[in-house]
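>>> can you look at this prediction? I've put the sequence above it.
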Amino acid sequence: MDKNELLKMVSKLEDRVLVSRLLDKVEQCRYSSFVYSDFLSPYEASVVKKVLDRVKDAFYKLTGGYEGAERAITVISSDFIEEDIPYSTPISLLRITPVIDNKLSHRDYLGSLIGLGIKREKIGDILVNETFADVFVIDKIAEYILYNLDKIGNVKVQCELCDIYQFTPPQKKERSINTTVASLRADSVASSGFGLSRTKVMEYFKAQRVNVNWEVVQSPSKMLDEGDVISIRGMGRIVLEKVLGNTRKDRISIVIKRFE
């Protein structure tokens, strides 16, 4: 493995630091059956996958503790990784329940956890339900949270460690949108997918609230391909699922999947 050559695959400084740390872990596989990263954002995971796919004799999987997790750790091994690896990773599931009815947000939960001095990369998905939140964290900090988190903002909460084997992922709300666009520009597809005017979409681009494939994009003219993901902070995300071809009026017929 030529670490310097692999690092040339990424240009951003923060990405190079991330990849360098992961490649160091690949080296550790010589002395350990498995090594693990911290939680990665979807964008970070895409960077890591691009590089690890080029590393010979290294096997890896991404898992966030349940199928469909957005934030995930990387499991790396010098040997083949079995499919049940998600259940043998150092991830714990905590359920945080307010003692009184209170509609706490994702930001509320995350802010209180970070307020305990916990780094963001130690925290995976936070799934907020009507009466509680399920939080995936690195094993080593689970007990610390159990003993130290007693409030979210001003709301008292109770924490319990749950069996990750028994966790049932929530059903994602999604719907398909069949529409036509003038072009496959990011602003055009976003406007159709989110049901927004082009003017409003442009505001989101200027405010750096638009991500394409998990990376902030400021240029609304960026061209998209099938499978590309567009997210607008606070509004969910869409996927350009299919490009069906041109209509008689020379517009492009597409299918968008929207997640809310």
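Received, thanks.

>>> use CA for all of it now, contacts and neighbours both
Fine.

>>> tell me the contacts of E174?
Each residue near E174 by Cα atoms under 8 Å, 6 or more residues apart in numbering is listed here: 257-260.

>>> so how far is K257 from it?
7 Å (Cα to Cα, to the nearest Å).

>>> kindly report the same for V181.
Per Cα to Cα, V181 is found 15 Å from K257.

>>> still on that earlier bit, how about the contacts of E174, which pair is most distant?
Pairwise distances across the contacts of E174 (Cα to Cα) peak at 10.0 Å, for the pair K257 and E260.

>>> remind me, longest strand of the chain?
strand 236-246 (DSSP state E).

>>> next one: that one to chain centre, how far?
Centroid displacement of strand 236-246 relative to its chain, using Cα atoms, centre = their mean, to the nearest Å, is 20 Å.

>>> in this protein, where's the longest helix?
The helix spanning the most residues in the chain, taking DSSP state H as the definition, is helix 13-28.

>>> which secondary structure elements does the helix or strand following that one contact?
For helix 13-28, the following helix or strand on the C-terminal side (DSSP states H and E) is strand 34-36. The contact analysis (3 or more Cα pairs under 8 Å, 6 or more residues apart in numbering; DSSP states H and E) places strand 34-36 against helix 13-28, strand 73-77.

>>> if we use 6 Å, what do you get?
Contacts defined by 3 or more Cα pairs under 6 Å, 6 or more residues apart in numbering; DSSP states H and E place strand 34-36 against strand 73-77.

>>> helix or strand right after the strand it packs on?
For strand 73-77, the following helix or strand on the C-terminal side (DSSP H and E) is strand 91-98.

>>> what number of residues lie near A142?
Neighbourhood size, A142 [other Cα atoms under 10 Å]: 21.

>>> do the same with S183
For S183, the count of nearby residues is 17 (other Cα under 10 Å).

>>> and it, which of the three is it?
Of the three states, S183 takes coil under DSSP: H, G, I helix; E, B strand; the rest coil.

>>> put this next to the previous one:
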Amino acid sequence: MEQLLQHFRESEKAFVEECHHWANEVDEQYIPKLTSFLNPRERYILKTIVAQHGLLYASEGGFEGAENKRVLIYPSYHEPTVEDFDIVVFELRYPTKFVQLTHREVYGALMNSGIDPTRFGDIVFQGERVQLAVASDLQTFFKLNFTEVGRTKVLLEQVEKPYFVSQRTLEERLIFVSSLRLDAIVSEVANISRQRASKLIQGEKVKLNWTVTTSNAQTVQLEDMISIRQHGRFYILRLEGTTKKDNIRLVVGKLTG
């Protein structure tokens, strides 16, 4: 366990230990285990640990191309189905003739309603229409507690067959960096100086895996998400070795659409 923890950040150790607990539970009880909604970095960590236990792993987010997904850890005898993931998709009904909601407004309203963010997944827009994936055991709680976005009254109506696509389209790009420090990568992907990158990080304009960080020296890892204000969101997709000058070849994906 200690040897494995060395591969992850100090801030991730509690989650790594929780992943081990889930895997041990499946090992001992020999029944599947369903998680809450996890982001891509969390799923990468969980998948790594599940493989070490010789167990299997499947994920589902309610939408095609979903970014946040629930994960099913299961022994070899089990054959997962969509129903195993206990996800319900709601569409928000609101006066579209008078109001145009945004992702930020809907997400903020969910947080203000006291709803645990691990209990809902992607918020997907298609024009003025909005759909939301939630854990099915909390669907009544959602209906009762999520009734307003700002000053706009909303009503949740269950969608039997979700057909929206979560727009996580990544434009891949190969970059060369001297190290995996956050400031080095921010500088390269945003096409700005290292000094400017450092100021953005220290000015709380950069998020690493959905959390603001002010550490220039933070080491970036696979499946990390870097959000840079006014520059977009980037995912660390692949490490492809080094150049003759010992620069690191790194494939990143910029979120588009």
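Nice, thanks for sending it over. Please read these numbers as outputs of a predicted model, since none were measured by experiment.

>>> what's the TM-score here?
After superposition, the two chains reach a TM-score of 0.73 (TM-score structural alignment, normalised by the length of structure 2), with 248 aligned residues with a Cα RMSD of 3.8 Å.

>>> report the angle between the longest helix of structure 1 and strand 73-77.
Going by axes from the mean of the first three to the mean of the last three Cα atoms, to 10 degrees, helix 13-28 of structure 1 is angled at 30 degrees with respect to strand 73-77.

>>> Y74 of structure 2 contacts P32, correct?
Yes: assessed by Cα atoms under 6 Å, Y74 of structure 2 is found in contact with P32 at 4.2 Å.

>>> circling back: in PyMOL, select just the buried ones from the contacts of E174 of structure 1.
In PyMOL, a selection of the buried entries from the contacts of E174 of structure 1 looks like this (16 or more other Cα atoms under 10 Å):
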select buried, resi 257+258+259
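
>>> among the contacts of E174 of structure 1, which are in strands?
Using DSSP E, the members of these that fall in strands are 257-259.

>>> which one of the residues you listed is nearest R107 of structure 1?
Proximity of these to R107 of structure 1 was ranked by Cα to Cα; the top entry is F259 with 19.1 Å.

>>> residue in structure 2 paired with that closest one?
Under the alignment (TM-score structural alignment), F259 of structure 1 maps onto L255 of structure 2.

>>> what about T211 of structure 2, neighbour count?
12.

>>> where's it relative to H103 of structure 2, distance?
Per Cα to Cα, T211 of structure 2 is found 18 Å from H103 of structure 2.

>>> also A14 of structure 2?
For A14 of structure 2, the distance to H103 of structure 2 - Cα to Cα - is 30 Å.

>>> before we move on, what about P162 of structure 2?
18 Å.

>>> who has more neighbours, these two?
P162 (17 against 13).

>>> which residue sits closest to the match of F259 of structure 1, ignoring its sequence neighbours?
With sequence-adjacent residues excluded and distances taken as Cα to Cα, 6 or more residues apart in numbering, L255 of structure 2 is closest to L170, at 4.7 Å.

>>> need the three-state assignment for the aligned partner of V124 of structure 2 in structure 1.
The alignment partner of V124 of structure 2 in structure 1, by TM-score structural alignment, is L127. Assigned with three-state DSSP, L127 of structure 1 falls in the strand class.

>>> could you do the one 3 residues further on as well?
For E130 of structure 1, the secondary structure call by three-state DSSP comes out as coil.

>>> report the separation between the closest residue to it other than its chain neighbours and E260 of structure 1.
The shortest distance from E130 of structure 1 to any non-neighbouring residue, by Cα to Cα, 6+ apart, is to K103 (6.8 Å). The spacing between K103 of structure 1 and E260 of structure 1, counted by Cα to Cα, is 18 Å.

>>> now do P170 of structure 1
Distance, P170 of structure 1 to E260 of structure 1, using Cα to Cα: 13 Å.

>>> the spatially most central residue of structure 2 and A197 of structure 2, how far apart?
Closest to where the C-alpha atoms of structure 2 average out (Cα atoms, centre = their mean) is N39, at 2.4 Å. The gap separating N39 of structure 2 from A197 of structure 2 is 25 Å, by Cα to Cα.

>>> can you find the partner of A58 of structure 2 in structure 1?
Using TM-score structural alignment as the criterion, A58 of structure 2 maps onto K61 of structure 1.

>>> which residues in the stretch 101-250 of structure 2 form strands?
Counting by DSSP state E, counting those that start in this stretch, one finds strands in the stretch 101-250 of structure 2 at the ranges 120-126, 129-135, 148-149, 152-153, 155-159, 169-177, 206-208, 211-212, 225-228, 232-242, 248-256.

>>> just to revisit the earlier point, to which residue of structure 1 is the residue nearest to the centre of structure 2 aligned?
Under the alignment (TM-score structural alignment), N39 of structure 2 pairs with S41 of structure 1.

>>> tell me which residues touch its match, please.
By Cα atoms under 6 Å, 6 or more residues apart in numbering, the contact list for S41 of structure 1 reads R71.

>>> against R194 of structure 2, how distant is the spatially most distant residue from the centre of structure 2?
Note on structure 2: the largest C-alpha distance from the chain mean falls to K244, namely 34.5 Å (Cα atoms, centre = their mean). In this view, K244 of structure 2 and R194 of structure 2 are 22 Å apart by Cα to Cα.

>>> mean per-residue distance, the longest strand of structure 1 versus structure 2.
Following superposition, strand 236-246 of structure 1 is found to deviate from structure 2 by 5.0 Å on average (mean Cα distance after the TM-score superposition for structure 1).

>>> helices or strands up against that strand?
Where contact means 3+ Cα pairs under 6 Å, 6+ apart, strand 236-246 of structure 1 is packed against strand 229-232, strand 252-259.

>>> having no further points to raise, I will conclude here.
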